[in-house]
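Asker: Just to be clear, the model below is a prediction. Sequence and coordinates:
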Amino acid sequence: MDASDAGGQKGAARRARLRQYQEQLLERMQAARTSSGARAHQLGVEIGGVRYLLDLVEAGEIVPLPPLAAVPLTQPWYLGLANVRGSLLGVVDLARYLDPDALPAAAPAAGARLVTFAPGLAFPCALLVGRVVGLRHAADMTSEGGRLLDADGREWTPLSLAGLAREERFLQVAR
């Protein structure tokens, strides 16, 4: 076996492990959606160093960051278009959207992912997330002063993708 065969096998094994992880996560997300407490489970993500909880009913797929096609004359927080399984999705840097005066973000880290909006929202968009933390259960958190805190005292901010898709400023990507 030559070096190219070994490299190809390693890449194939890595893709198989990633596919298996995604399938397991999808199964858990679907189970959470169909359970009686569908709103009790959220997907935890980190965006710009802030922890957010996304409703599983509103979140679609989690995909590795594909190449982005820049769109001229758009807002700095609109990163461009991504082809995800044959569908074009607008990609938004939420941290930059929420803080327009922030300096341009550095290149996305190796663990960066896209979280797409659920098909039921009929909004072809995805958020760039720095890290997917995993499923969180709201009942395990405490509410103090309008903040949600997990058992370790870390703060989480609920984020409604449906609400975001209705915001006038979010819909205006042109400069």
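Answerer: Perfect, I can see it now.

Asker: Please count neighbours and contacts with C-alpha atoms only from this point.
Answerer: OK.

Asker: got a list of what residue 140 touches?
Answerer: By CA atoms under 8 Å, 6 or more residues apart in numbering, the contact list for residue 140 reads 150-151.

Asker: Quick check: the gap between it and residue 42.
Answerer: Between residue 140 and residue 42 the computed distance is 11 Å (CA to CA, to the nearest Å).

Asker: now swap in residue 113 and tell me
Answerer: Residue 113 is 17 Å from residue 42, by CA to CA.

Asker: Can you pick out the residue with more neighbours from those two?
Answerer: Set residue 113 next to residue 42 and count neighbours by other CA atoms under 10 Å: residue 42 wins out with 25 against 22.

Asker: Please compare the first structure with the one that follows:
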Amino acid sequence: MSGDTLPVEARFGGARPDAAGRRARLRQYQQQLLERMQAARLSGGARLQQLGVMIGTERFLVDLTQTGEIVPLAPICTVPLTQPWYLGLANIRGNLVGIIDYARYLDAGETAVAPDSRMLTFAHSLGFNCAILVNRVYGLRQASDMQVAGERLVDADNNEWLVLDLAELVQDPRFLHVAAAT
């Protein structure tokens, strides 16, 4: 029997059961997180929740209404003649998304890629097909439970947090011009 007449599964090994299980668990986790994020958005009288993330060496709180989804790292295609903080484009669920290293944007080093790294997409309502590279996702946080210390918030464990306003970021002229100066 030639290779051309074998079923597709036999020729290409088929889907590995462990990979299919991981995908199913990841989809379930993403669905649960999406449901929690939507519930937080819809609860008008409830306390405002933010998503805690690590970018570079800093912890940031991002308003849930400004975030899309958290996705595993995908291959990033670099784009020539762009700013160093514009890492390039990634295919996320069939959409090309610009990937930003916010630490580099702030001139605060770079965001190291590690096993816990993720891409945090912007909410569709911001009108920007973009994602920020994050070292780590800490989950939901309550800024109202934190103490204000200058421009930072301090949680009960004495961790310092900065607020990242994505809606403000997409209004910044510097952010809007990713082309490198020539």
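Answerer: The structure has been received and is ready for your questions. The structure presented is a predicted model; accordingly, all values stated were derived computationally and were not measured.

Asker: longest single helix anywhere in the second structure?
Answerer: As assigned by DSSP state H, the longest helix anywhere in the second structure is helix 17-42.

Asker: Just tell me the aligned range of that one in the first structure.
Answerer: Mapped onto the first structure using TM-score structural alignment, helix 17-42 of the second structure covers residues 9-34.

Asker: how big's the offset between the matching stretch and the second structure?
Answerer: Stretch 9-34 of the first structure, aligned to the second structure and superposed, deviates on average by 1.0 Å (mean CA distance after the TM-score superposition for the first structure).

Asker: List the residues that contact the counterpart of residue 120 of the second structure in the first structure.
Answerer: Residue 120 of the second structure maps onto residue 115 of the first structure when the alignment is built from TM-score structural alignment. Contact analysis of residue 115 of the first structure by CA under 8 Å, 6+ apart lists 59-63, 126-129.

Asker: So residue 115 of the first structure belongs to a strand, correct?
Answerer: Yes. Assessed by DSSP: H, G, I helix; E, B strand; the rest coil, residue 115 of the first structure belongs to a strand.

Asker: so what's it closest to, chain neighbours aside?
Answerer: Sequence neighbours aside, residue 62 is the residue nearest to residue 115 of the first structure in space, at 4.6 Å (criterion: CA to CA, 6 or more residues apart in numbering).

Asker: Look up which helix or strand the one you found falls in, please.
Answerer: In this assignment (DSSP states H and E), residue 62 of the first structure forms part of strand 59-64.

Asker: quick check: that strand aligns to which part of the second structure?
Answerer: Using TM-score structural alignment, strand 59-64 of the first structure pairs with 67-72 in the second structure.

Asker: Would you mark the buried spots in that stretch?
Answerer: Neighbour counts over stretch 67-72 of the second structure (16 or more other CA atoms under 10 Å) mark 67-71 as buried.

Asker: give the contact list for the nearest residue to residue 118 of the second structure once chain neighbours are set aside.
Answerer: Excluding its sequence neighbours, the residue lying closest to residue 118 of the second structure (CA to CA, 6+ apart) is residue 72, at 4.8 Å. Neighbour list for residue 72 of the second structure: 117-119 [criterion: CA under 8 Å, 6+ apart].

Asker: if I look at the most centrally placed residue in the second structure, how far off is residue 129 of the second structure?
Answerer: Central residue of the second structure (CA atoms, centre = their mean): residue 120, 1.1 Å from the mean position. From residue 120 of the second structure across to residue 129 of the second structure, the span is 11 Å (CA to CA).

Asker: Next: residue 146 of the second structure.
Answerer: For residue 146 of the second structure, the distance to residue 129 of the second structure - CA to CA - is 31 Å.

Asker: Looking at those two, which is more packed in?
Answerer: Ranked by neighbour count (other CA under 10 Å), residue 146 of the second structure and residue 129 place residue 146 first, with 18 against 14.

Asker: That one matches what in the first structure?
Answerer: Applying TM-score structural alignment, one finds that residue 146 of the second structure aligns to residue 141 in the first structure.

Asker: Its match and residue 151 touch, don't they?
Answerer: Yes. At 6.5 Å, residue 141 of the first structure and residue 151 qualify as touching, with contact defined as CA atoms under 8 Å.

Asker: Trace residue 89 of the first structure over to the second structure, please.
Answerer: Matched by TM-score structural alignment, residue 89 of the first structure corresponds to residue 97 in the second structure.

Asker: now the helices: where do they sit in the first structure?
Answerer: With helices called from DSSP H, the first structure shows them at 3-34, 94-98, 161-166, 168-171.

Asker: CSV please, covering those helices and showing distance to residue 135 of the first structure and mean neighbour count.
Answerer: Below are the helices of the first structure laid out as CSV (distance: least, CA to CA, whole Å; neighbours: other CA atoms under 10 Å):
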stretch, distance to residue 135 of the first structure, mean neighbour count
helix 3-34, 8, 13
helix 94-98, 20, 17
helix 161-166, 16, 15
helix 168-171, 26, 12
